[in-house]
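Participant: need the 3D shape of this:
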Amino acid sequence: MTSPLDDGLRGARVLVTGAAGGIGAATAAAFAAAGARVAAADLPGRPPPEGMAAALEADLRDPAGCADLVGAAAGRLGGLDVVAHLAGVMRRRADLGEVTEEDWDVQHDVNLKSAFFLLRAAGELMTRQGGGGRLIAAASQGWWSGGYGGSAVYAATKGGLVSLCRGLARTYGPAGITVNTVAPGAIDTPMLTTDLSPGALDAIVAATPLGRVGAPEEVASAVLFLASARASFVTAATLNVSGGWLAY
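Facilitator: Below you'll find the model as predicted:
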């Protein structure tokens, strides 16, 4: 039985996407601090935090690039135990009548399509390895609420992501692989304030029982829990990290 001081992350082989900023950077750093060997991936020209076992570049809009990234991370680390797929994009906040086909396509390609191809590649690799694994993806409070401030398309991608991960959990569960999502609320990252008026942000904070926005490190802690031995019987779940703004 795992001791209270052993979360199973020391020496774990971890791929983190979106690792150059915000929640991704905080999560990559937290895994490294826990003793994991981290392959940190982001777009070209976006360096990850220092102290990573590998820094990888990838454009996840390319399905083949998703599989290539999984293979590259496994090659650098000698396999994969955890994938934290945290890359995501909000194209812009806009009234529905202003949303373009490009707005739709970019957000769905990055937030949903890439998740399918990347997590599938990771799940198949972990199945071949044996020994189970952890797949974790970043949803949003918007998957449940529909989003706020002109983010309906972004919210739609995150709703699809939650459903996708539930399906993957059923597919890969027999191989001992858990699949979960985290749903951040208002977190202090550049995405939070993209095209959002100060008044709208104030209203969100006022509606949050804890009375503040969250820090990226607080979401990272939730990701590490889902990756740890503590969450060995948790799968197909969505962990709400919103300070109480979203309740379900």
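
Participant: okay, CA-based contacts and neighbour counts for the rest of this
Facilitator: Will do.

Participant: what about the strands in this protein?
Facilitator: 13-17, 37-42, 54-57, 82-85, 133-138, 177-184, 238-241 (DSSP state E).

Participant: Proceed likewise with the subsequent sequence, for comparison:
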Amino acid sequence: MAFNIGSGLEGKSVVVTGGSGGIGREVCLAFAAAGSRVAVVDLDQGKVDAVAAEMEAGPHLPIACDLKPIAHHKTLIEKVVTVFGGIDVLVCTAAVLIRRPSVFDVSEADWDLQHDVNLKASFFLNQAVARVMKDQGRGGRIINFTSQGWQSGGFGGSVAYAATKGGVVSMTRGLARSLAKDKITVNAVSPGAADTAMMRSGMDQAALDAQVAQIPLGYMAAPSELAGTVLFLASDHAGYITGATINVSGGWLMY
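Facilitator: As a prediction, the model looks like this:
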């Protein structure tokens, strides 16, 4: 085994949801640099096309897809399998965050949207891709995204979002146990404050500064600083890691 972070990823078929977002884009670029073929999945065709155009090697596959309707997952997977011949890695970065002034301002619609995208869609896409991986008979890697909020519980109006991310951790552990016999590992990445449009949404500068002040390393992570952890979990180096939640929060969360 070659000791580089992308060991074993050359030629692998990778699906990245939220692929045109701040973190998702960097994950796509990192896999492409490691020699993987990447399906860039997000809502807007123009945006996924733009990410695919930036990527090295290839061929890559930009796909516009709304993951909330579970029926869309079948079409998405069939398209990837047809073009790439299979799926080796799934990375779920797609998420929605709705911040409200207080817990009393969270509506049923806020709750439903965040759970539909962050938890429900992730579970059923994990399930569908795992079925493909099992049938292929060569194992696979699934990497989900949670948040430091899974352990802190979030703050005020972000409680519903934190609840979805706690669900992602529990889901990841359960799937890891269920799929281990098929040589499919399932892990989660837990960012703290990553400098993305989502992180900055619904916050004024004073509130943002207050959160950054809680981070021992003293700054928000660049989205690219999350990509290396994802590549490691998908690489040959992480073959014996499953059910783990990897803390990448600059020390904001410690456990």
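
Participant: and the TM-score between them?
Facilitator: After superposition, the two chains reach a TM-score of 0.96 (TM-score structural alignment, normalised by the length of structure 1), with 247 aligned residues with a CA RMSD of 1.3 Å.

Participant: any chance of the strands of structure 1 in CSV, with distance to Ala169 of structure 1 too?
Facilitator: Below are the strands of structure 1 laid out as CSV (distance: least, CA to CA, whole Å):
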stretch, distance to Ala169 of structure 1
strand 13-17, 18
strand 37-42, 23
strand 54-57, 26
strand 82-85, 14
strand 133-138, 9
strand 177-184, 5
strand 238-241, 12
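
Participant: export the ones you listed as CSV, with columns for mean neighbour count.
Facilitator: Below are the strands of structure 1 laid out as CSV (neighbours: other CA atoms under 10 Å):
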stretch, mean neighbour count
strand 13-17, 28
strand 37-42, 27
strand 54-57, 20
strand 82-85, 26
strand 133-138, 26
strand 177-184, 26
strand 238-241, 20
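
Participant: relative to Arg76 of structure 1, which of the ones you listed is closest?
Facilitator: Across these, Arg76 of structure 1 has its closest neighbour in strand 54-57 (6.9 Å, CA to CA).

Participant: now for the closest one, which elements pack on it?
Facilitator: Contacts defined by 3 or more CA pairs under 8 Å, 6 or more residues apart in numbering; DSSP states H and E place strand 54-57 of structure 1 against strand 37-42, helix 63-77.

Participant: now render those as TSV, adding distance to Ala115 of structure 1.
Facilitator: Putting those into TSV (distance: least, CA to CA, whole Å) gives the following:
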stretch	distance to Ala115 of structure 1
strand 37-42	14
helix 63-77	8
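
Participant: Ala215 of structure 1: which of these is closest?
Facilitator: strand 37-42 (19.9 Å).

Participant: centre of the chain to that closest one, how far?
Facilitator: 13 Å (CA atoms, centre = their mean, to the nearest Å).

Participant: ditto for stretch 188-200 of structure 1
Facilitator: Per CA atoms, centre = their mean, the centroid offset for stretch 188-200 of structure 1 relative to its chain is 20 Å.

Participant: in structure 2, what stretch matches it?
Facilitator: Mapping stretch 188-200 of structure 1 onto structure 2 (TM-score structural alignment) gives residues 195-207.

Participant: just the helices and strands packed on strand 54-57 of structure 1: most buried one?
Facilitator: strand 37-42 (a mean of 27; mean count of other CA atoms under 10 Å).

Participant: and that strand, how far from structure 2 on average?
Facilitator: Comparison of strand 37-42 of structure 1 with structure 2 after fitting gives an average deviation of 0.5 Å (mean CA distance after the TM-score superposition for structure 1).

Participant: roughly how far apart are Asp59 of structure 1 and Pro44 of structure 1?
Facilitator: 8 Å (CA to CA, to the nearest Å).

Participant: and these two? Which one has more around it.
Facilitator: Neighbours around Asp59 of structure 1 and Pro44, counted as other CA atoms under 10 Å, are more numerous at Asp59. The numbers are 16 against 10.

Participant: please, where are all the helices along the stretch 101-250 of structure 2?
Facilitator: Using DSSP state H, counting those that start in this stretch, the helices assigned to the stretch 101-250 of structure 2 run over residues 108-115, 121-136, 149-152, 159-179, 197-200, 205-212, 224-234.

Participant: which of these sits closest to Lys79 of structure 2?
Facilitator: Nearest of the helices of the stretch 101-250 of structure 2 to Lys79 of structure 2, taken as CA to CA: helix 121-136 at 12.4 Å.

Participant: tell me, that closest one lands on which residues of structure 1?
Facilitator: The aligned range for helix 121-136 of structure 2 is 114-129, by TM-score structural alignment.

Participant: contact partners for Leu125 of structure 1?
Facilitator: By CA atoms under 8 Å, 6 or more residues apart in numbering, Leu125 of structure 1 lies in contact with Leu80.

Participant: same deal with Pro69 of structure 2?
Facilitator: By CA under 8 Å, 6+ apart, the neighbours of Pro69 of structure 2 are Ala121.

Participant: tell me the counterpart of it in structure 1.
Facilitator: So, by TM-score structural alignment, Pro69 of structure 2 is matched to Asp62.

Participant: export the helices of the stretch 101-250 of structure 2 to TSV and append columns for distance to Glu78 of structure 2.
Facilitator: Listed next are the helices of the stretch 101-250 of structure 2 as TSV, based on distance: least, CA to CA, whole Å:
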stretch	distance to Glu78 of structure 2
helix 108-115	25
helix 121-136	10
helix 149-152	32
helix 159-179	21
helix 197-200	30
helix 205-212	41
helix 224-234	22
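
Participant: what's the closest of the ones you listed to Val48 of structure 2?
Facilitator: helix 197-200 (16.7 Å).

Participant: quick one: the closest one to structure 1 mean distance?
Facilitator: Mean deviation for helix 197-200 of structure 2: 0.8 Å (mean CA distance after the TM-score superposition for structure 1).

Participant: and that helix, what's buried?
Facilitator: Across helix 197-200 of structure 2, burial judged by 16 or more other CA atoms under 10 Å covers Met198.

Participant: noted, bye for now.
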